[in-house]
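J.: A structural model of the following input is requested.
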Amino acid sequence: MTSSLETTIQESSAEALKRNSRFLRGTLETELSSGEPGFTPDAQQLLKPHGFYQQKDRDRKGDPANPPVLMVRGRIPGGRLSPSQYLAWDRIADRFGDGSIRLTTRQSIELHRLHKGNAKAALQSLHKALLSTKGACGDVVRNVTEAPNPWGRADIAQLDGIADAFALHFAAHSGAYNEIWLDGERVDPDSESEPLLGTAYLPRKFKIAFTVAGENLVDLYTNDLGFAATFDPAGLLDGFFVFAGGGMGMTHNDATTFPRIADLFGWISADQLLPVAEAVVGAQRDHGNRADRKRARLKYLIASKGLAWFRTEVESRWGGAFEERELPPWRTSPVLGWIPRADGTWALGFHVESGRIADRPGFPLKSALRDIVEDFRLDIQITPDQDLILLGILDEDRADIEDILEARGVDPHSPSKLRDRALACPALPFCGLAITEAERVLPEVLDQLEAALERHNLARRGIVFRMTGCANGCARPYSAELALAGQAPGRYALYAGGSEEGDRLAFEVTQKIALADLPRVFSHLIGAWRAGGDAAFGDFAARVGAERLRAVMEEP
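T.: Predicted coordinates for the structure are as follows:
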């Protein structure tokens, strides 16, 4: 048994807080009705597994009339929503948030600027639409992602039930969510247990993704645990390739932290899926770093213990063995625009810049989507690239939908190939970790990169570009072909060399580039790319390396 002294040494304060929280209750219920505008620091940590982050408007720093606000995030397995569920998010955004809906890179929805006094009403409204925020944040298994399926493919559709089942199976068992937010039946915490997650829950967040072998629209390699499904000759799911140890977060200039892409451990039969997943989660629960949160993700456990150790640990817990099979090559199929579906209906993929659905002057995207979903009762899938797909459109309704969009001035298509897959995190003003801008400057940065592409006659070529306001990597910059990660106010570290398919890690090229220098930097990089042949930008960058790219960028 671990002594109290050893526990003090081996566990961070966050671990003690979780362990003593009475299964995520803490003082949340008391503070919720206290009349204070915000939650205490300890309560803020316990809010996360319930789906909330407390934030401040950093544009109004020092303003005494600047109360704390909340961001709430949904648990939406595979990003799939019924018409009534999407419309519930739309209404709640208007009633309790800032009126906008933010699509996330994990196929979820965030609402911003909620006030504490409205938090309970917001969650109860979501609950009425069979929606939940439980497990959307915090040291638990996060929203389970799944390959988008605008085509209505039967193989991808077989993952729907699996993603839903995983979301429920790996959710916290605690009754705290129902008690605090939904006025549910009270349960004595002493009678509760968390057989999968443990009394202190996981050391850090844990991300799971599903796709089909050969299709990597979920950015599989950036997840703690990823499964790529295989199928028998009859088209029935027969197994999975298993990947583990991916993760994007790091700290600038701290070599003990790093982004990492997941390792392929082998193939398993379909009936072994849940035992293998439980074994991987259990290994991280029992062996993950609980002393240093910067090194608490699964990727650090695998990096420190080694692949052989981790394989043995998982196989021992599972009672099976991974099988070696050849992995098919990856692709990333386009999901935007009009796409015919297998059942004779259509899908319409909307490009949503930075995932922000709002009504802006001349571009009322939010109300246009609301009216279309309401009038035509369309299902929806959010993509891992922060876009949105309308599903099941009847052939006879296409023209009516196009007329609605044209009348509103809303074009669902991306303005350019570059923008198809460009991502940015929210960053300032609300993210407490942001060092500098991301979402708010992305349009300007993309304009500059597009200008460089046009200057070198490469406007028809796309680059997977991503931008974050800090090094934590929420927009997956370190698997992009070209990326900027915030390093200081107005300055960014530049990364290059990831792949279009998401199976290669980008590398740091240089640090602290000012926004004002980006037009020159982009022009030099794109010029060198054009002179370097026909390869994709990421392949070109990986071939020539950081030193050559730095030299190119420093040219007058």
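J.: okay, CA-based contacts and neighbour counts for the rest of this
T.: Noted.
J.: identify the residues contacting residue 115.
T.: If you count contacts by Cα atoms under 8 Å, 6 or more residues apart in numbering, residue 115 has them with 37, 68-70, 96-97.
J.: let me fix that, I meant to ask about residue 164.
T.: 77-78, 144.
J.: nearest to residue 150, of those?
T.: Comparing the contacts of residue 164 against residue 150 with Cα to Cα places residue 78 closest, at 12.5 Å.
J.: my guess is the closest one meets residue 149, correct?
T.: No - in this structure, residue 78 is not within contact of residue 149 by Cα atoms under 8 Å, at 9.8 Å.
J.: in the stretch 301-450 of the chain, what residue spans correspond to helices?
T.: For the stretch 301-450 of the chain, applying DSSP state H, counting those that start in this stretch gives helices covering 307-318, 365-376, 398-408, 417-420, 442-455.
J.: pull out the buried residues from the second one.
T.: Meaning helix 365-376. For helix 365-376, burial by neighbour count (16 or more other Cα atoms under 10 Å) applies to 365-366, 368-369, 372-373.
J.: and for comparison, fold this next one:
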Amino acid sequence: MVEKSIDRSRDRSQAVSQLNSNEQLKAGSRYLRGSISEGLEDRSTRAVSHDDTLLMKFHGIYMQDDRDQRAERQRRKLEPNHQFMVRLRLPGGIASTGQWLGLDALARRFAERGLRITTRQTIQLHGIRKPQLRACMQAIRDIGLDTIAACGDDSRGVICGFNPSSANVQREVASLARQTSQLLIPKTGAYREIWYGENPPYREQNEDPHYGETYLPRKFKVGYALPPSNDIDVYGQDLGFIAIADGDDLQGFNVVVGGGMGQLDTRDDSYPRLAELIGYVAAERAPDLALTIMGIQRDYGDRVDRHRARFKYTLDRLGMDNFNALLQERWGEALAPAKPYHFTHNGDRPGWQQDSEGLWHATLNIANGRVDGALQDQLQGFAQSFPGYIKLTTNQNLILAGIEPDLVETVQWRLDDLGLLPRLSATLQSAYSMACVALPTCGLAMAESERIMPELLQRFESTKARHGLDEVPITLRITGCPNGCARPYIAEIALTGRAPGLYNLYLGGGFHGERLNRLHASNVSIDQCFALIEPLLARFAAERNGSEHFGDFLLRSGLTTAIKHGSDPQRMIPVVEDKP
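T.: As a prediction, this is how the structure comes out:
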């Protein structure tokens, strides 16, 4: 048997005491119950226990505090200003207008910072207080949504790209994304018990048959891409499905495995990785294949060293030949050979698009995905009479979808009346730029990201304009730490936070998300980043070949080097050794 011939990093019967602390916590949590219910009732603190904060992630909830207030509250001997972020499970990013209005209403009732569209095309609510958590979760249920597995060591929300050239293919792939999400979520009764007050029977054994009592070693991300658009960055997914269609007929999917964007700058054995193409599967079998591959990660992922627990490291430890043999054994047959495909763009197309069935879709630019203040009011007013549905994108924008041709003019007028029309024609560069949340609420952030993105984007657009590059899209991403939530390591230009005001600058990723970038300079300020980037943009403008992309130009010109694997030591050797 192939499974017996592979040297596993751990045996599933390994004593719990030998595993890392997160694994021990999960094993003793009674399928994610812990003491969450008791902690919610404790009025002596705004927080819950450390162990329960980890378990609540599986329920889609993070405990945070306002880091802008942390030092002052500590000086006054007050506990941190604890609050909670609630992330929804929204497969494919699709919501009805009724659900959008429901989300708007509960954000106004429970959250302190409106709605935020995430890089995995769902919604986060920030600033919810502990006494309101149960009511908030029940309000989410009442509009037909939930938050299970939006965080935690499980299959995260399944994402799905957007390509209106075939409405039928788009519809089928979106349906498969929903099926995959439903198949892969935890089945524990803890969620309904804690948040809805239900009393499902507790089964000490096998309550979560696909996961077991320790669930996955780390998060597992699944995405569906629809060529020619790679708007979901499919090579950054643990498991990616690339749609193969014949006109309006969905045939199946090419399968890629092992992508992941996170890294720790403090460990040489920590790196981002691009997913690898392993074969082709018929369309209707994709959800079951996802379950099979997730099961391999469940059984072979590292449960001792949590920093090496992602699927990308599992594959590198097993080796792709061994993984493919193991997959064939569990799946019952080898995957078919991959079929030809190509990507032509990354990011969201702004403005109006018509699909193959005549329906129209309009992309609204939402800076950093933040919907609050006047914009929240505008979208609330619009949704009250909108005849289509809402689709969120992995680039944090919002698509008004499914508009009948005879209603386009009415929708256009309504957008104009509410002041939303300019968002249909946002700048080209904004469609290819992204920032993570970072400060003040993310506990991992070391530098600013979302709050400085508007100024950074404006400055970058001005710099491009000076060199006649206004209409040339360049993927630009910034994160407050190295963990990669905004998928920085495949961008043509990326900044990752190192300390307040300091960043690592990476250059040379593939415009279609198909190539990793390389560290260009470390621990540099925003001003220093621009001092390094501008001469390269000047050369790009002067020496560009036709429609060549910036990352490709840097590679062709020898200004960076091709990185075949994230573990390549060259990737983290700065091209510029000293600060400018």
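J.: wait, what's in contact with the residue mapped onto residue 322 of structure 1 from structure 2?
T.: The equivalent of residue 322 of structure 1 in structure 2 is residue 335 (alignment by TM-score structural alignment). Neighbouring residues of residue 335 of structure 2 by Cα under 8 Å, 6+ apart: 278-281, 328.
J.: would CSV of those with neighbour count and distance to residue 140 of structure 2 be doable?
T.: Output for those, formatted as CSV (neighbours: other Cα atoms under 10 Å; distance: Cα to Cα, whole Å):
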residue, neighbour count, distance to residue 140 of structure 2
278, 16, 38
279, 17, 39
280, 23, 37
281, 21, 35
328, 14, 40
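J.: out of those residues, flag the one nearest to residue 523 of structure 2.
T.: Nearest member of these to residue 523 of structure 2, counting by Cα to Cα, is residue 278, at 37.5 Å.
J.: corresponding residue for the closest one in structure 1?
T.: Match for residue 278 of structure 2 (TM-score structural alignment): residue 265.
J.: just to revisit the earlier point, tell me how far the match of residue 322 of structure 1 lies from residue 200 of structure 2.
T.: According to Cα to Cα, to the nearest Å, residue 335 of structure 2 and residue 200 of structure 2 sit 39 Å apart.
J.: residue 326 of structure 2 now?
T.: Residue 326 of structure 2 is 36 Å from residue 200 of structure 2, by Cα to Cα.
J.: neighbour-wise, which of these two wins?
T.: residue 326 (22 against 12; other Cα atoms under 10 Å).
J.: what sits against that one?
T.: 2-3.
J.: show me what it aligns to in structure 1.
T.: By TM-score structural alignment, residue 326 of structure 2 lines up with residue 313 in structure 1.
J.: need the helices for the stretch 451-580 of structure 2, in chain order.
T.: Going by DSSP H, counting those that start in this stretch, the stretch 451-580 of structure 2 shows helices at 453-466, 526-543, 550-556.
J.: deepest-packed of those, please.
T.: Comparing these by mean neighbour count (mean count of other Cα atoms under 10 Å), helix 550-556 comes out on top with a mean of 20.
J.: how much does that helix stray from structure 1?
T.: Once fitted to structure 1, helix 550-556 of structure 2 is off its aligned match by 1.6 Å on average (mean Cα distance after the TM-score superposition for structure 1).
J.: for the stretch 101-250 of structure 2, which segments count as strands?
T.: For the stretch 101-250 of structure 2, the strands defined by DSSP state E, counting those that start in this stretch cover 115-117, 123-128, 159-160, 222-225, 239-246, 249-257.
J.: residue 424 of structure 1 maps to what in structure 2?
T.: Counting by TM-score structural alignment, residue 424 of structure 1 lines up with residue 435 in structure 2.
J.: map residue 132 of structure 2 onto structure 1.
T.: For residue 132 of structure 2, the aligned position in structure 1 is residue 118, judged by TM-score structural alignment.
J.: same question but for residue 519 of structure 2, I mixed them up
T.: Match for residue 519 of structure 2 (TM-score structural alignment): residue 508.
J.: next: residue 101 of structure 2.
T.: Using TM-score structural alignment, residue 101 of structure 2 sits opposite residue 87 in structure 1.
J.: that older thread, if we look at the helix or strand where the match of residue 278 of structure 2 lies, which residues are touching it?
T.: Using DSSP states H and E, the element containing residue 265 of structure 1 is strand 263-269. The contact list for strand 263-269 of structure 1, computed with Cα under 8 Å, 6+ apart, reads 221, 238-246, 311, 321-325.
J.: and the angle from that strand to strand 225-231?
T.: 40 degrees (axes from the mean of the first three to the mean of the last three Cα atoms, to 10 degrees).
J.: and after strand 263-269 of structure 1, which helix or strand comes next?
T.: With elements assigned by DSSP H and E, the helix or strand that comes after strand 263-269 of structure 1 is helix 273-287.
J.: quick one: that next one to structure 2 mean distance?
T.: Mean deviation for helix 273-287 of structure 1: 1.6 Å (mean Cα distance after the TM-score superposition for structure 1).
J.: what's the angle between that helix and strand 208-212?
T.: Using the same axes, to 10 degrees: helix 273-287 of structure 1 against strand 208-212 is 150 degrees.
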